[in-house]
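Visitor: using only what follows, build the 3D model:
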Amino acid sequence: MQGLHALVVEDDPDIASVIEETLAAAGFEVTCAADGRAAVEAARSRPPDLVTLDITLPQMDGIEVLRHLRETNDCYVVIVSARTDEIDRLVGLEVGGDDYIVKPFSPRELRARVAALFRRPRGSVGPDGSSTEPDRPAGSEPDRSADTRSAVIDCGAGLLVDADRREVQIDGKTLDLTRIEYEILAHLAERLGTVCTREEMVSAIWNSPLVHDHHLVDVHVANLRAKVSRHSDRSWLRTIRGIGYRLDRA
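Guide: Reported below is the predicted structural model:
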């Protein structure tokens, strides 16, 4: 993560200092902003690769900051907040947060979660807000040498998961999914008809032994279900009570 830019948005100077030191030790160049408007301006003047974002901020709250960020930037966003209510998690993740850490937190956990995010493929957002794939040489094709999976997984009834384009379509319409929502659906689609436990999904998607909040899976699945339901009344995603989830062919 050497040379990457992190923006720390936090109005508590002590917490901001801890986050700044943790990210700097991981190799980031760190900029700090103590209020929402300053954060938006900082992101415009130097687009970040990572943002840690408090929700309760002066001038402009963190959710509004996140909305502004997502208009032009697909950077990773880790919400770092003292709010523990489910609605706060739902709103933050729905608007475009990639992860949610509750204060107080350990610097080791923050560093592990950030490292897990950067191990996943990352696209970018153009001026029109559309997603693009990670850069690769012009004219080249995606490298499938280490991946024998079919590029497109047909889940029936018009639901297609395209692994190369990292897109999900229902009846030809592309769903507007966050990275984690896509990862969850792709993980289940690759195991069509098989029950996946929350523990397995956390391990595969967050790829960190320190990410132990299985409730994160439920929050992202709820968001995913809501987006799917806007395009179809079909039901592919099943909850297996006390265990996890399964994607069935409709």
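Visitor: switch to C-alpha atoms for all contacts and neighbour counts from now on
Guide: Noted.
Visitor: residue contacts, Cys155?
Guide: 161, 189, 192, 236, 248-250 (CA atoms under 8 Å, 6 or more residues apart in numbering).
Visitor: mind listing the helices in this protein by residue range?
Guide: 13-25, 36-45, 62-72, 86-95, 107-118, 179-189, 198-205, 215-229 (DSSP state H).
Visitor: coming back round to it: can you flag the buried ones in the contacts of Cys155?
Guide: Buried members of the contacts of Cys155, scored by 16 or more other CA atoms under 10 Å, are 161, 189, 192, 236, 248.
Visitor: any chance of those in JSON lines, with distance to Leu90 too?
Guide: Formatted as JSON lines, the buried ones among the contacts of Cys155 follow (distance: CA to CA, whole Å):
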{"residue": "Val161", "distance to Leu90": "24"}
{"residue": "Ala189", "distance to Leu90": "23"}
{"residue": "Leu192", "distance to Leu90": "26"}
{"residue": "Trp236", "distance to Leu90": "21"}
{"residue": "Asp248", "distance to Leu90": "25"}
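Visitor: another sequence for comparison is provided below:
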Amino acid sequence: MTEVQDPSTPATEPEGESVEEVRVAVVIEDEDDIRALLSTVLAQAGFEVHGAADGTTGVELVRTHSPLVTTLDVNMPGMDGFETAKRIRSFSSTYIVMLSARTEEIDALQGLEAGADDYVAKPFRPRELRARIDAMLRRPRQVLASDGQEPAADGEWLEHHGLRLNAETRIVSVDGNDVDLTRSEFDILSDLLRAGRRVRAKADLALMLRGDQYAVNDFVSDSDARAIEVHMANLRRKLGESPASPRWIETVRGVGYRLTA
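Guide: This next block holds a predicted model:
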């Protein structure tokens, strides 16, 4: 239905008055009922939602609408969720939430390695999914410039044995070479660099990734702790570090992680 404008209402906003940016989300899901549910959850959160039933169409929707958030099913006909995530991540910094009934560790590992920011098991609770998305949106995301490059470096740099991290521009480099990290990997590394030699438990890191709204609920499940292990394994691989002989991050067995001396 087309909305008819009240003649007494100005056709444009008064000069100097800003218009709030519309938040866009893309839902890529081949099951109609789940796609409708996800669209409803995101619409209630204030998003303009676009849906796709397959990966190829979903990639084009992301390219066209530049969404803030993208939800992505793993098991789809044709191009699966892992390949779809890789293609999206090659040109977009959208937050990717991967949804799957496959809950094995290897599946979560594949999802995170493909560029997902979170991996949620089906069936999921709409309220929990909404909370996870809200928590992600409170974490800074790296925005690419119009030419596809990262913005110029600025702000505080954290350094440790040739590893440099800029919290404002979200740039990481090792011995002068840039390292491409997901948001979760970056946030974990930033947290560890700020902590120095203080040990950060897996539970601490999991709560950090959740966001401030979980401050009153410090329960961390086994899957949360395992997700931290997966992120850490990916982080070390990208940095080129061996867990057996670490240059930057050492494991404190049974507790968590800290910087090397």
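Visitor: and the TM-score between them?
Guide: TM-score for the superposed chains, counting by TM-score structural alignment, normalised by the length of structure 1: 0.85, backed by 233 aligned residues with a CA RMSD of 2.4 Å.
Visitor: do you know which of the helices of structure 1 lies nearest Gly172 of structure 1?
Guide: If you check each of the helices of structure 1 against Gly172 of structure 1 by CA to CA, helix 215-229 wins as the nearest, at 12.9 Å.
Visitor: now do that closest one: everything it contacts.
Guide: Here helix 215-229 of structure 1 makes contact (CA under 8 Å, 6+ apart) with 89-90, 93-94, 99-100, 175-177, 180-181, 184, 198, 201-202, 237.
Visitor: now do 6 Å
Guide: Applying CA atoms under 6 Å, 6 or more residues apart in numbering, the contact partners of helix 215-229 of structure 1 are Glu181.
Visitor: and that helix against structure 2, how far off on average?
Guide: For helix 215-229 of structure 1, the mean deviation from structure 2 after alignment is 0.8 Å (mean CA distance after the TM-score superposition for structure 1).
Visitor: how about that helix, aligned to which bit of structure 2?
Guide: Using TM-score structural alignment, helix 215-229 of structure 1 corresponds to residues 226-240 of structure 2.
Visitor: give the buried residues for the matching stretch.
Guide: 226-228, 230-236, 239.
Visitor: map Glu29 of structure 1 onto structure 2.
Guide: So Glu29 of structure 1 corresponds to Glu48, using TM-score structural alignment.
Visitor: which residues does Thr260 of structure 2 contact?
Guide: 248-250.
Visitor: ok, these in structure 1: which stay?
Guide: Of the contacts of Thr260 of structure 2, the ones still in contact in structure 1 (both residues aligned by TM-score structural alignment, their matches' CA atoms under 6 Å) are Trp248.
Visitor: who's in contact with the residue positioned nearest the centre of structure 1?
Guide: Nearest to the mean C-alpha position of structure 1, by CA atoms, centre = their mean, lies Asp98 at 2.8 Å. Asp98 of structure 1 sits next to 77-78 when contact means CA under 6 Å, 6+ apart.
Visitor: from Thr178 of structure 1, how far out is it?
Guide: 8 Å (CA to CA, to the nearest Å).
Visitor: also Leu159 of structure 1?
Guide: Leu159 of structure 1 is 17 Å from Thr178 of structure 1, where distance means CA to CA.
Visitor: thinking again about what came up before, turn the contacts of Cys155 of structure 1 into a markdown table, columns for distance to Asp85 of structure 1.
Guide: Output for the contacts of Cys155 of structure 1, formatted as a markdown table (distance: CA to CA, whole Å):
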| residue | distance to Asp85 of structure 1 |
| --- | --- |
| Val161 | 32 |
| Ala189 | 30 |
| Leu192 | 32 |
| Trp236 | 28 |
| Asp248 | 31 |
| Arg249 | 34 |
| Ala250 | 34 |
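Visitor: filter the residues you listed down to the ones in strands?
Guide: Taking DSSP state E, the ones among the contacts of Cys155 of structure 1 that sit in strands are Val161.
Visitor: ok, the contacts of Cys155 of structure 1 in structure 2, which still hold?
Guide: Shared with structure 2 under both residues aligned by TM-score structural alignment, their matches' CA atoms under 8 Å, the contacts from the contacts of Cys155 of structure 1 are 189, 236.
Visitor: just the contacts of Cys155 of structure 1 now: which is nearest Arg113 of structure 1?
Guide: Ala189 (24.3 Å).
Visitor: re the thing from before, okay, Leu159 and Thr178 of structure 1: which has more neighbours?
Guide: Ranked by neighbour count (other CA atoms under 10 Å), Leu159 of structure 1 and Thr178 place Leu159 first, with 24 against 18.
Visitor: give me the nearest residue to that one, chain neighbours excluded.
Guide: Ile170 (4.5 Å; CA to CA, 6 or more residues apart in numbering).
Visitor: aligned counterpart of the one you found in structure 2, please.
Guide: Ile170 of structure 1 maps onto Val174 in structure 2, by TM-score structural alignment.
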